[in-house]
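In: just need the structure, nothing else, for what follows:
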Amino acid sequence: MSDPWTWHGGGLEAAKRRFGGADWIDLSTGINPHPWPGAATMAFDWQRLPDTQDLARLEAVAAGYFGVDARHVCAVPGTEIGLRLVGALIGGPAQHMAPGYRTHGAMIAGSAAVTWPDMGDRAGHLILANPNNPDGRALAAGAMQDLLERRSGWLLVDEAFADADPASSIAASAGDGRRLVVFRSFGKFFGLAGVRLGFVLAPQAIVAALRERLGAWPLSAAAIAIGTAAYADAGWIAAARQRLGEEAAALDAMLVRRGHRPVGACPLFRLIEVDDAHALFERLARCAILTRPFADQPRWLRLGLPADAVALERLDAALVDG
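Out: Model prediction:
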């Protein structure tokens, strides 16, 4: 199986070159197929540098959304960069939950993989996602608080998929005196991954160190304006959460009818287990449907949320035709 599809979601152009065809359905990522619509109507002055006051307003609006004081919020140009910068700041020893996001194992040199429910050495730092990717496992807020209280090292929590159901989020606990760093992603829930916007919620000392490393103008004016407006759009956010839940239920029902057992608590994607996931990946790709296989888990296939009933019906037909 080629790296473009097993390394991460996406790779649609590579799939077109490999399999041909047109009118592709990209289910390889866990990104909301219904993006926040306001970005399409916004205009930007590309001749001006981003304003520092606008950046501060974005962080204040995002802080209110996360339920944390703005002093503990640092906007970053994508969560990937935030993870790696914090990893370099904190150092080891560390452990990361597996299976999980590849960067979790790379952000601190020498980090050792541990599996759920084994949390490994409580004295070291622990890196995990909640909800997790790719299996969608979600820990309740109480369980996350217990993890924070039991460890003497830092708890580093990637909440990239927490927006769809924030009940399990530990973001509001970020602050001084707590060895907790929370990472939040804008692009997944708001469906605008190309904006490249994320946030690090941490003690003020970590926030200050991040700002020093990011330097002046860490975000584009477009990212600042889009993020500020989207996080303030409470009506769209509530409607999106309801819609995603309903569409995930429809996907689950279809998969069950086709003999699969969908796994995952995050409505943006589901994981299924089959005898040969790579063969199913290729069969769906020949129907112009891109999914996500895994090099180290040959029985796993992850499917993102279809954008509409037509896409769901095409996926249904492709699963039957095999």
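In: please make it C-alpha for all contacts and neighbour counts, starting now.
Out: Will do.
In: could you pull up the residues touching the residue minimising distance to the centre of the chain?
Out: For the chain, residue 160 is the residue whose C-alpha lies nearest the centre (CA atoms, centre = their mean; 3.3 Å). If you count contacts by CA atoms under 8 Å, 6 or more residues apart in numbering, residue 160 has them with 79, 129-131, 183-186, 188.
In: and those residues, which is closest to residue 33?
Out: Closest to residue 33 out of these is residue 188 (9.2 Å), distances taken as CA to CA.
In: check whether the closest one really touches residue 32, as I assumed.
Out: Yes: judged on CA atoms under 8 Å, residue 188 makes contact with residue 32 at a distance of 5.8 Å.
In: hang on, the earlier thing: got a markdown table for the contacts of residue 160, with distance to residue 280 and neighbour count too?
Out: Converted to a markdown table, the contacts of residue 160 look like this (distance: CA to CA, whole Å; neighbours: other CA atoms under 10 Å):
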| residue | distance to residue 280 | neighbour count |
| --- | --- | --- |
| 79 | 31 | 23 |
| 129 | 27 | 27 |
| 130 | 28 | 23 |
| 131 | 25 | 26 |
| 183 | 33 | 26 |
| 184 | 32 | 26 |
| 185 | 30 | 26 |
| 186 | 31 | 25 |
| 188 | 25 | 22 |
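In: would you do the same for the sequence below? I want to compare the two.
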Amino acid sequence: MSAPIAHGGGITAAAAAFGGKPEDWLDLSTGINPCPVDLPEIPARAWHRLPDRHLMDEARVAARNHYGSGEILPLPVPGTQSVIQLLPRLVRQGSKVVVTDDRVAVTDNRVAVVSPTYGEYARAFASAGFVVDAVGDIAAIGAEHRLAVVVNPNNPDGRAWPADVLLGLHDRMKAANGFLVVDEAFGDTDPTLSLAARAHELSNLVIFRSFGKFFGLAGLRLGFVIARDDILACFEDWLGPWAVSGPAQSLAASLLRSDVSAIRSRIDERCAGLHGALAAAGLRTAGGTALFSLVADARAGDIYTHLCRHHILVRKFDYAPDWLRFGLAPDPAADRRLGEALQRFER
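Out: Okay, here's the model as predicted:
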């Protein structure tokens, strides 16, 4: 089993190492909207009863309209991490198994992940015995790959792939009897990048959408899968009954039906505040999305430690020691707190 990946959000561990109460830290280590939406009323029956089919149906219709997936009703899942771990099963469905001398070998076990990106994709496939090719460009994905993963826009550098490029990749994967997985976890801040509206035409496409990042409700552990019906049926079967709680589905149905323009405006305002704090400190932004900024600086390790001593947590990367990812602060006061801490850094 491969070692766990250190993700953002580890405030408890940071406080244990650098002091202070977790609640007093400023957590900029994730790409989550720091201004969670007001929660709509949740009917008491959603808490009292096992999640019934009508709750899922309502959430799926709301998700279809929000994501623009047309004929496809997106499947609610308990966070996209839950289905990332199921992807090896999807590929196994079409793999050829050869038995020789009482040994079982699975052929066609190579997958491609456009990298660097969210590390759980490579970990899930490597743990399942696949050969994982971390490719820097879509052009490097070939007929030998049973599945390709593209995070669009990408985490942590914000790299974005135009729809026509991804459509071409899908057709190449389909011709080789493979799948294309497009992770649109940060897609709500730029809907023009989404392939959701074309998904019903693309038989070998799987799209993952995150609910909690945009709405600021990551603790809800909710996501959606957009794909053809037989693929969605596989995921639903593998997850088992009642995978998504009734309250989560109720919230999704309400919030996905709401006007989200104010949420986008608030995120844009918070993004501008972060950019201002970074620019005032002389830090160069190397990429990002509306929900985070990636800074490239040779002093990244020292900056990280300095900020921790001021009880501000950002995201560092073991594979890129000159990178730091800064999430959004919740208000102008927090922007100033970050800016003042960065100004105190001894260059």
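In: any idea what the residue nearest to the centre of structure 1 aligns with in structure 2?
Out: Here residue 160 of structure 1 is matched to residue 185 in structure 2, going by TM-score structural alignment.
In: three-state assignment of that match?
Out: coil (DSSP: H, G, I helix; E, B strand; the rest coil).
In: likewise for residue 199 of structure 1?
Out: At residue 199 of structure 1, secondary structure determined by three-state DSSP is strand.
In: excluding its backbone neighbours, what's nearest it?
Out: Nearest non-adjacent residue to residue 199 of structure 1, counting by CA to CA, 6 or more residues apart in numbering: residue 75, 4.5 Å away.
In: am I right that that neighbour is in a strand?
Out: Yes: under three-state DSSP, residue 75 of structure 1 falls within a strand.
In: hang on, it packs against residue 207?
Out: No: applying CA under 8 Å as the test, residue 75 of structure 1 and residue 207 come out as separate, 9.4 Å apart.
In: for the two, indicate the residue with more neighbours.
Out: Legend: neighbour count by other CA atoms under 10 Å for residue 75 of structure 1 and residue 207, higher for residue 75 (27 against 19).
In: in structure 2, what residue corresponds to that one?
Out: Matched to structure 2 by TM-score structural alignment, residue 75 of structure 1 sits across from residue 76.
In: for the counterpart of residue 209 of structure 2 in structure 1, what is the enclosing helix or strand?
Out: The alignment partner of residue 209 of structure 2 in structure 1, by TM-score structural alignment, is residue 184. Using DSSP states H and E, residue 184 of structure 1 sits in strand 180-185.
In: average distance between that strand and structure 2?
Out: With mean CA distance after the TM-score superposition for structure 1, strand 180-185 of structure 1 departs from structure 2 by a mean of 0.5 Å once superposed.
In: for that strand, packing partners?
Out: helix 79-90, strand 155-158, strand 198-201 (3 or more CA pairs under 8 Å, 6 or more residues apart in numbering; DSSP states H and E).
In: any chance of these in CSV, plus distance to residue 257 of structure 1?
Out: Shown next, in CSV, are these (distance: least, CA to CA, whole Å):
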stretch, distance to residue 257 of structure 1
helix 79-90, 36
strand 155-158, 33
strand 198-201, 37
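In: among these, which is nearest residue 38 of structure 1?
Out: The minimum distance between residue 38 of structure 1 and those falls on strand 198-201, with 18.3 Å, by CA to CA.
In: how far out from the middle of the chain is that closest one?
Out: Chain-centre distance of strand 198-201 of structure 1: 12 Å, with CA atoms, centre = their mean, to the nearest Å.
In: quick one on the thing from earlier: surely the match of residue 209 of structure 2 touches residue 80?
Out: No: in this structure, residue 184 of structure 1 is not within contact of residue 80 by CA under 8 Å, at 10.2 Å.
In: and of the contacts of residue 160 of structure 1, the nearest to residue 28 of structure 1?
Out: Nearest to residue 28 of structure 1 among the contacts of residue 160 of structure 1, with distances taken as CA to CA, is residue 188, at 12.6 Å.
In: how near is the closest one to residue 242 of structure 1?
Out: According to CA to CA, to the nearest Å, residue 188 of structure 1 and residue 242 of structure 1 sit 16 Å apart.
In: just residue 228 of structure 1 next, same as before
Out: Distance from residue 228 of structure 1 to residue 242 of structure 1, by CA to CA: 22 Å.
In: can you check residue 236 of structure 1 too?
Out: Counting by CA to CA - residue 236 of structure 1 and residue 242 of structure 1 are separated by 10 Å.
In: and residue 10 of structure 1, by the same measure?
Out: 25 Å.
In: re the thing from before, quick one: work out the angle between the strand holding residue 184 of structure 1 and helix 79-90.
Out: Per axes from the mean of the first three to the mean of the last three CA atoms, to 10 degrees, the angle that strand 180-185 of structure 1 makes with helix 79-90 is 160 degrees.
In: checking residue 293 of structure 2 next. Helix, strand or coil?
Out: Going by three-state DSSP: residue 293 of structure 2 is strand.
In: what lines up with it in structure 1?
Out: In structure 1, residue 293 of structure 2 lands on residue 270 (TM-score structural alignment).
In: hang on, that match packs against residue 256?
Out: No: under the contact definition of CA under 8 Å, residue 270 of structure 1 does not touch residue 256, with a separation of 11.8 Å.
In: what about those two, which has more around it?
Out: More neighbours surround residue 270 than the other of residue 270 of structure 1 and residue 256, with 25 against 12 (other CA under 10 Å).
In: buried stuff in the longest helix seen in structure 1?
Out: Secondary structure assigned by DSSP state H gives helix 234-257 as the longest helix of structure 1. Neighbour counts over helix 234-257 of structure 1 (16 or more other CA atoms under 10 Å) mark 237, 240-241, 244-245, 247-248, 250-252, 254-255 as buried.
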